[in-house]
Structures are given as structure tokens and as C-alpha cells.
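> Sequence and predicted model, in that order:
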Amino acid sequence: MTAPVAESVVRLSWEGAVAVVTMDDPGGRNTFSSGLTSGLVDSVESAVADPRTRAVLVEGRPELFCAGGTQRELINFAQGNGSFDTDDFFRVFARCPLPVIASVQGHAIGGGLVLALYADFAVFSERSLYAANFMRYGFTPGMGATHLFPTRFGRELGTEMLFSARNYRGAELRERGAPVRVVRHTDVPAAARELARSVSGAPRASLELLKRELAAPLLADTGAAVAREAALHRTSFRLPEVLERIVAGYGDPVA
């Protein structure tokens, strides 16, 4: 059973008790277009509304999980029109009342990687690229990244990722001791599905109780981080060179 959502850039299907949400927008390169963000939220809500669902698995395209914000969105922010804290769709996985597993087989860049880090579990590819590239364009990180990166990757590595804004292959994250699961590229979908099945055997009510308990601190901590980050953005996004960098350098997200 498959339900089309948001102009078909996000698909929802089921594999037993696991709802599978697939972000597939080749034209928009899996960036945060309105179709992808609204489709993502709608798909997760539809998955939760179905009584058979016990876990939600989210995946992107085989070579690109998500590339984060669109150039137009970032230009708007640099021009003072909106900010990362005006719509926190990116916390949809943390707000989901059921466990969420991110199958991050393809590259996850900037906000796309932050999105994945809000899942309860994530499986990464050893060959794909992962980056917190905010500072590459001269503005400070957003979306709760200042809390998530040190928490999920370890303080030293997570802080380095935020400051350097460089690309890290999954294999390097594993070699540097990041406490995340990294497997061969072709093994990511199967590993993520095995993980999803392993957490979907309990009664739904118990799954919801445990998710609520574990997600509450994350939502509180990232909510506070997003507010602090928004204050930083009021300075960093106004720097003249930031708009110049966004306009000149917003090319291939995996270059």
C-alpha cells in the first residue's frame, strides 16, 4: 500500500509494522522545498495515524539522503526574511510518538544531516559524505545543530564538524569513534530495516510511552538551542560576505 503525498516527492508505504517514508525529489535534489518539507510532515503523521505502525523508517535517494536548505531559502534569511526558528518541521522525527530510524545511505549535508540526527536511530554509509556546512557560507549553525552534533558524534568531533564545515565520509566518522552505526553503502537499507523491525515488536502503547520519555529531553534541549541559534543568526546572517558566499558558492552540495 502506497499513499502519494506532496506532489509525489515523498512516498509512504508499509513493510509489516514499519512505515517507510521515502524522500525522492531528483529535481529539487532532496533539498527543503515546500513540497518535501510538507510531504515529510504529512507522511509521518499519516504513518502514525495508521494503527498497524510500530516504527517509522525514513530514507532518501541512494546517493543523496537530503541536502538541506535551498539557496532561495538561505538568501531570504540573509536578507532578513525569515529564519530557521520560524518553522521547526525538522524536529518532526523527535515529535513522532513512535521510534524513527533514519536510513542515511546517501549524502546528508547541512540541514539534511541535522534532520537525520533527530531520528532515534540512524544508519550511515561508510562512503557517503556528511557535513555541517553552515559555516562554509559564513553563518552560524541552526536547527538545533549546536546541541545535536556534540551529542550525537561526541564533543570533540561534533564541535570540529561545526567549526570546519567540511565533508566527512562515514568511514572517517567510524574510525574516529563516532557513536553511530556505519556500514557498507549497499548494506544501509537492510541494516536500517533490521533495526526498525527489532524495535517494532512491543505493544504500541509501550513504544509510545518510551518514546515520549526519551524524546522529552531532546525536544527541550534542542528547543533552547534553536532559540539561542536564532539570536546568533541575527548577527551572522547580516554579514555582507554571507550573502555573497551563498550566491557564489551554492553549487554541488557534495563538492
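Structure received.

> alpha carbons only for contacts and neighbour counts from here, please
Noted.

> Now the element after the one helix or strand L162 maps to, going C-ward?
Using DSSP states H and E, L162 falls within helix 155-164. Where DSSP H and E defines the elements, the next helix or strand beyond helix 155-164 is strand 168-169.

> helices or strands up against that next one?
Secondary-structure packing of strand 168-169 (3 or more C-alpha pairs under 8 Å, 6 or more residues apart in numbering; DSSP states H and E): strand 129-131.

> One more to weigh against that first structure:
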Amino acid sequence: MDIRITHNGPVLDIQLTRPAAKNALNQAMYHTLADTLIHANQSPETRVIVLRGLPEIFCGGNDMQDFVAISQGMADFHGERFMKSLVECDTPVVAAVSGPAIGIGTTMLQFVDVVYCSPSAVFKTPFVHLGLCPEMASSTELAKLVGPRKAKEMLLLGATMTADEALTLGFVNQISQSPDDAAFQCAEQLSQLPPKAMQISKRMIGQQEKTRLLRTIEDENIELIQRIRSDEAKEAVSAFLEKRPAKFS
């Protein structure tokens, strides 16, 4: 099982559990995540969602084998649906991040409400290195969270953001030796508050931006699919899988 879903009363615990692939997300996982978020957002029994990975890694980004399949003509069936389901989720989401959060492992956190990370957490978006482009509205939203200079450093150079940087820049709420425990404590607190007031308040905070964000995700993904199928990306992904330097003519 690559995703473990547990209901703890009003708290829904979503844990990525694919250690052999460093918690990289494939189409099946995107499908499960999207369905789970959509159902949770419609369920009055679910008041808070906790999203977490494993002690050694939060998320290794998109599955490279999926990139290969998409480059050969497979459609992205569920990746965009997951992105939109998180943006449209009115139920509060708390994330616990331990270890690396790569690619979409970082960009999904833009739309989480509270983030706790371990001292070992690192955030990285190596899109250009793979011949790709920003996704999940990171082309517009990451700079708002970490500032334009750091965002460009991450999105263009693939630079790493450390846990300390993430806290200083406001990308995470707190560094914790046990981010899972901190996330569940926060979730318990949130679950005791009036649920309708919570959902309405979250919706009001983001409602003016939601249509634009969904359109941005769509536009980015059109370009992303074209990039995945480009010669640059095919060479970059092949080099990554073959553990060799990429060669761009």
C-alpha cells in the first residue's frame, strides 16, 4: 500500500508510504489522493486532514517512470486532479514534513494551511534540471511565500531551501523534532473548533484567488506535458535514471 489512510475520529490521516520509490507519486497515488481529498471535503465527519510522509522522506516528487510513460504518449490522468482537489479543499490541512520534499512534494505545501517540518527537512524544485517547468501554480505562488529571489533560485537553479530558511521565509510554521506529533496536536486543536466557521473562514481567505489558481495550474500543466515530451526532458530523465550527466545540444 503506497498511501495509508486512517480515520481518527474527526481527523483524517493521509500518509505516503512508498519507501522503495522515496515516496514518489505515481498516477495511482494521485488518483487516491484526489479521491480522498474530494470525499473528505464533502464529509461532515472529517474536520481536519493531516498529510505526512515517512521519517526519512516526505515526498520524492513525481514518479520518473510516469514521466517516461507520458513522454511516450500516456495522458496525465490524475496529477492535475490532485492539484485542483487540494486547492479547492475547504477542510483545513496540516502537513508534517520529515526529510526531503522534492518537486510536487514542495509545491503541494503552498496550499496546506499549517506546516511542521523536521530539522532535516529540505525543499527542492529541480524542474529546469529535468527539462521541465514549474507546476501546481508555483510559477506565481512560490514567490509570494518565500520572496522572488529565493523562488527564482529554487525554480530556475533547483536550489535547496533548508528547514531554517523555510521557517525564516515563512514557508513552514515551525521546526519540530517530531513534526508528526506536532501536526496531530494542531489537528486535534483545529478539530475542536466550530467546523462550519472553520471551513467558511478558509474559503473566504482564498476564494478570490481560487479561479485564477485553477487556471494557472491548467496552463502550467499544458506546458509541462509539452516539456515532458520534449527532447530536453527525455534526455534529462534518461540521464537521471541512468545516473549519468545529461547532455544538451
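On my side now, so go ahead. It should be emphasised that the depicted structure is a prediction, and the values quoted were computed from it without experimental measurement.

> TM-score for this pair?
With the length set by TM-score structural alignment, normalised by the length of the second structure, the two chains reach a TM-score of 0.83; 243 aligned residues with a C-alpha RMSD of 2.7 Å.

> re the thing from before, which bit of the second structure covers the helix holding L162 of the first structure?
Residues 148-157 of the second structure are the counterpart of helix 155-164 of the first structure, counting by TM-score structural alignment.

> The matching stretch against the first structure, how far on average?
Compared with the first structure after fitting, stretch 148-157 of the second structure has a mean deviation of 1.7 Å; criterion: mean C-alpha distance after the TM-score superposition for the first structure.

> Give me the contact list for that stretch.
With C-alpha atoms under 8 Å, 6 or more residues apart in numbering as the contact definition, stretch 148-157 of the second structure has outside contacts at 124-129, 133-134, 142-143, 159-161.

> Setting aside sequence neighbours, what's the nearest residue to the residue nearest to the spatial centre of the second structure?
By C-alpha atoms, centre = their mean, the second structure has its centre lying nearest to M108, at 2.3 Å. Closest residue to M108 of the second structure apart from its sequence neighbours, by C-alpha to C-alpha, 6 or more residues apart in numbering: M136 at 6.9 Å.

> In the first structure, what residue corresponds to that neighbour?
Matched to the first structure by TM-score structural alignment, M136 of the second structure sits across from M143.

> and its match, how many neighbours?
Number of residues near M143 of the first structure (other C-alpha atoms under 10 Å) recorded here: 26.

> which residues does it contact?
Neighbouring residues of M143 of the first structure by C-alpha under 8 Å, 6+ apart: F84, D85, D88, F90, G111, V114, T222, V226, E229.

> can you do 10 Å?
Contact analysis of M143 of the first structure by C-alpha atoms under 10 Å, 6 or more residues apart in numbering lists 83-85, 87-91, 110-111, 114-115, 222-223, 225-227, 229-230.

> so how far is R212 of the first structure from it?
Distance, M143 of the first structure to R212 of the first structure, using C-alpha to C-alpha, to the nearest Å: 21 Å.

> Longest helix in the second structure, please.
If you go by DSSP state H, the second structure has its longest helix at helix 195-228.

> Can you give the distance of it from its chain's centre?
Remark: helix 195-228 of the second structure is offset 13 Å from the chain centroid, using C-alpha atoms, centre = their mean, to the nearest Å.

> what do you get for stretch 133-148 of the first structure?
Here the centre of stretch 133-148 of the first structure is set off from its chain's centre by 13 Å, with C-alpha atoms, centre = their mean.

> rewinding a little: tell me the helices and strands packed up against the longest helix of the second structure.
Judged by 3 or more C-alpha pairs under 10 Å, 6 or more residues apart in numbering; DSSP states H and E, the packing partners of helix 195-228 of the second structure are strand 48-52, helix 64-71, helix 79-87, helix 138-146, helix 231-242.

> Pull out the buried positions in it.
195, 198-199, 202-203, 213-214, 216-218, 220-221, 224-225, 227-228 (16 or more other C-alpha atoms under 10 Å).

> Report the inter-axis angle for that helix versus helix 231-242.
For helix 195-228 of the second structure against helix 231-242, the angle by axes from the mean of the first three to the mean of the last three C-alpha atoms, to 10 degrees is 100 degrees.

> From L37 of the second structure, how far out is K152 of the second structure?
30 Å.

> hang on, I meant P55 of the second structure
Plainly put, P55 of the second structure is 23 Å away from L37 of the second structure if you go by C-alpha to C-alpha.

> just L54 of the second structure next, same as before
Distance from L54 of the second structure to L37 of the second structure, by C-alpha to C-alpha: 20 Å.

> Could you check which of these two has the larger neighbour count?
When L54 of the second structure and L37 are compared for neighbours, L37 comes out ahead with 23 against 19, by other C-alpha under 10 Å.

> Need the counterpart of that one in the first structure.
Using TM-score structural alignment, the equivalent of L37 of the second structure in the first structure is V44.

> how about that match, what does it touch?
Residues near V44 of the first structure by C-alpha under 10 Å, 6+ apart: 12, 19-21, 56-58, 92-93, 95-98, 100.

> what do you get if the cut-off is 8 Å, keeping everything else the same?
By C-alpha under 8 Å, 6+ apart, the contact list for V44 of the first structure reads V21, V56, V92, F93, C96.

> With neighbour count and distance to V182 of the first structure added, can I get those in JSON lines?
As requested, those are exported to JSON lines (neighbours: other C-alpha atoms under 10 Å; distance: C-alpha to C-alpha, whole Å):
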{"residue": "V21", "neighbour count": "24", "distance to V182 of the first structure": "21"}
{"residue": "V56", "neighbour count": "29", "distance to V182 of the first structure": "20"}
{"residue": "V92", "neighbour count": "19", "distance to V182 of the first structure": "23"}
{"residue": "F93", "neighbour count": "26", "distance to V182 of the first structure": "20"}
{"residue": "C96", "neighbour count": "22", "distance to V182 of the first structure": "24"}
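
> wait, which of those is closest to D120 of the first structure?
Comparing the contacts of V44 of the first structure against D120 of the first structure with C-alpha to C-alpha places F93 closest, at 7.7 Å.

> quick one: what's aligned to that closest one in the second structure?
Match for F93 of the first structure (TM-score structural alignment): L86.

> Distance check, that match against R203 of the second structure.
From L86 of the second structure across to R203 of the second structure, the span is 12 Å (C-alpha to C-alpha).
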